[in-house]
Structures are given as C-alpha cells and as structure tokens.
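Trainee: Model the structure of this input:
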Amino acid sequence: MTRRVLAILAFAGLLTGSPALAADGAKTFQFQCKTCHGATSTPMGPSLAGVSGRKIAGLSDFKYSAGLTAKSSMAWTDANLEAFLASPTKFAPGTKMMTGVANPADRAAVAAYLKGLK
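Mentor: Here you go, the predicted structure:
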C-alpha cells in the first residue's frame, strides 16, 4: 500500500492502528510538533497524550485561545484533527498554532501517531 492509500484509509476510520502509518507520524511529529507539544503541557502547547477523542480545549493545565475554547463542546474526532492539522488558523481563528501539516498523507500519519499517545 502506498502512503496515500494509507492516509485515505486512516481518515476514513478504516485503518486506526497501522504501525507503519503511526511510525511515519512519529517522524513528522518529531520534526514539526515536538518543539511545542510534549508529554505534559507547556506554555507553548498542550499535551497531546490522549488527544484523540478528548474534548477540544479540554485540558485544565493549558490556556487555550478563544478560537479553540469556542469549540470546547466538540471532540477531537478524525475529521476535526484533519481540519485543524490542515489549517489551524482556519479551524480555530486566533489559535496559537500557526503552522499546519501541509501534506495530506503526513496529516493522516500524525493523526495515527496521536491516536497511540496515552
């Protein structure tokens, strides 16, 4: 399977535990996300452990932007993760996260990786 097919399957909810896809996501995470997101929340970004399925702006140890706080009745579903990772400022105007993950296959891989963070 190519990365593109894996990405499509992951966002369709058909491939939630692909180790290869998650491994690709870990690489992208280390390159793009690790600076602000760690095992615990920091002033730069909230912890992403357990983010999949969690309420948006759901951690009490991080001060979220108004854009994300306005979505706090929603959860981090596959679709919401995809939309946020594609364009954080479009999904949540005023968010502190200014840069998304441009490549759809990389977004799917990051989402697969995030699903495994506990």
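
Trainee: Please count neighbours and contacts with C-alpha atoms only from this point.
Mentor: OK.

Trainee: Could you pull out the buried residues of stretch 89-102?
Mentor: 89, 91-93, 95-97, 100-101 (16 or more other Cα atoms under 10 Å).

Trainee: do the same with stretch 17-34
Mentor: For stretch 17-34, a neighbour-count test (16+ other Cα under 10 Å) marks 21-22, 24-26, 28-29, 33 as buried.

Trainee: Adding secondary structure, write those residues out as a markdown table.
Mentor: What follows is the buried residues of stretch 17-34, written out as a markdown table (DSSP: H, G, I helix; E, B strand; the rest coil):
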| residue | secondary structure |
| --- | --- |
| 21 | helix |
| 22 | helix |
| 24 | helix |
| 25 | helix |
| 26 | helix |
| 28 | helix |
| 29 | helix |
| 33 | coil |
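
Trainee: List just the nearest of those residues to residue 9.
Mentor: Distance to residue 9, by Cα to Cα, is smallest for residue 21 among the buried residues of stretch 17-34, at 10.5 Å.

Trainee: My guess is that closest one contacts residue 113. True?
Mentor: Yes. Under the criterion of Cα atoms under 8 Å, residue 21 makes contact with residue 113 at 7.5 Å.

Trainee: Another sequence for comparison is provided below:
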Amino acid sequence: MSRIAFAALAASLAATPALAADGETLFNTQCKMCHGGSVMGPKLEGVAGAKIAARPDFNYSPGLKAKADGTWTDANLDAFLKAPTTFAPGTRMMISVQPDDNRKAIIGYLKTLK
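Mentor: Presented below is the predicted three-dimensional model:
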C-alpha cells in the first residue's frame, strides 16, 4: 500500500469517532428533545439497521407504519432526515436535518446507540 493510500485510510478511520462525537452534539441539540424520552418521538437506541416503525413502545404515524416493511439503512435514515414528509407522507416528524454533513454525522452517532 502506498503512503498516500495508507494516509487516506488512516485519516478516514480516525475521522469516524470524531464524526460520531459531532453527531452526538447535533443529536443533543436537534433531536433529543423529541427522541430522548418524550412521547413526541421514539427513543432511537438500536434504530440503525432496525425495521422501520418496529418499536413496540411507540405509536408510529400512519406514514411510518406504511414503511414498516423497510429497514433503517443509512440511505433510508438520510432520506427521512432530509425530508421526513417526502420519505413518509403522513409522518408526524416535520423537522428536517440540513445540510448533508449534519445528517451524516447524526446517522454516524445513531449507529453507536445500542
């Protein structure tokens, strides 16, 4: 492996924890009010990779129930956070996350929640 390729790999691996840390900050300022134990939104521990609208302790909107055959992949999480009402018409989530880097950081953080 060339030094340039190794340096790029090392930089990308080193960036992952920082991205999650940034995502935690963004989550705490933008998401936690509704997704931190409120009845407004479900808790998000284990959401990354899980079935959509599958938590038994939350009453999902018809918009998300219609997506229940899907999984919260990175692409689905990104699409939902970018435009919730476009991804799941009828969802109760009206707040989008902009820009792309913020969504990526939040999704990275969600992957750390178990």
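
Trainee: Next up, the contacts around the counterpart of residue 59 of structure 1 in structure 2.
Mentor: Under the alignment by TM-score structural alignment, residue 59 of structure 1 pairs with residue 55 in structure 2. Residues in contact with residue 55 of structure 2 (Cα atoms under 8 Å, 6 or more residues apart in numbering) are residue 42.

Trainee: Now name the helix or strand holding residue 55 of structure 2.
Mentor: Using DSSP states H and E, residue 55 of structure 2 sits in no helix or strand.

Trainee: Next one: it from residue 41 of structure 2, what distance?
Mentor: 11 Å (Cα to Cα, to the nearest Å).

Trainee: swap in residue 77 of structure 2?
Mentor: From residue 77 of structure 2 to residue 41 of structure 2 the distance is 15 Å (Cα to Cα).

Trainee: Which one's more surrounded, those two?
Mentor: Neighbour count, other Cα atoms under 10 Å: between residue 77 of structure 2 and residue 41, residue 77 has more, with 22 against 18.

Trainee: what range in structure 1 matches whichever strand or helix holds that one?
Mentor: Using DSSP H and E, residue 77 of structure 2 maps to helix 74-82. In the comparison with structure 1, helix 74-82 of structure 2 aligns to the range 78-86 (TM-score structural alignment).

Trainee: Of all the residues in the matching stretch, which ones are buried?
Mentor: The neighbour-count check on stretch 78-86 of structure 1 (16+ other Cα under 10 Å) flags 78, 80-86 as buried.

Trainee: what does that stretch rub up against?
Mentor: Contacts for stretch 78-86 of structure 1 (Cα under 8 Å, 6+ apart): 11, 13, 52, 90-92, 100-102, 104, 107-108, 111.

Trainee: So which of those is the closest to residue 70 of structure 1?
Mentor: Nearest to residue 70 of structure 1 among the contacts of stretch 78-86 of structure 1, with distances taken as Cα to Cα, is residue 92, at 8.3 Å.

Trainee: count of neighbours near the residue nearest to that closest one when sequence neighbours are not counted?
Mentor: Nearest non-adjacent residue to residue 92 of structure 1, counting by Cα to Cα, 6 or more residues apart in numbering: residue 67, 4.4 Å away. For residue 67 of structure 1, the tally of surrounding residues (other Cα under 10 Å) stands at 18.
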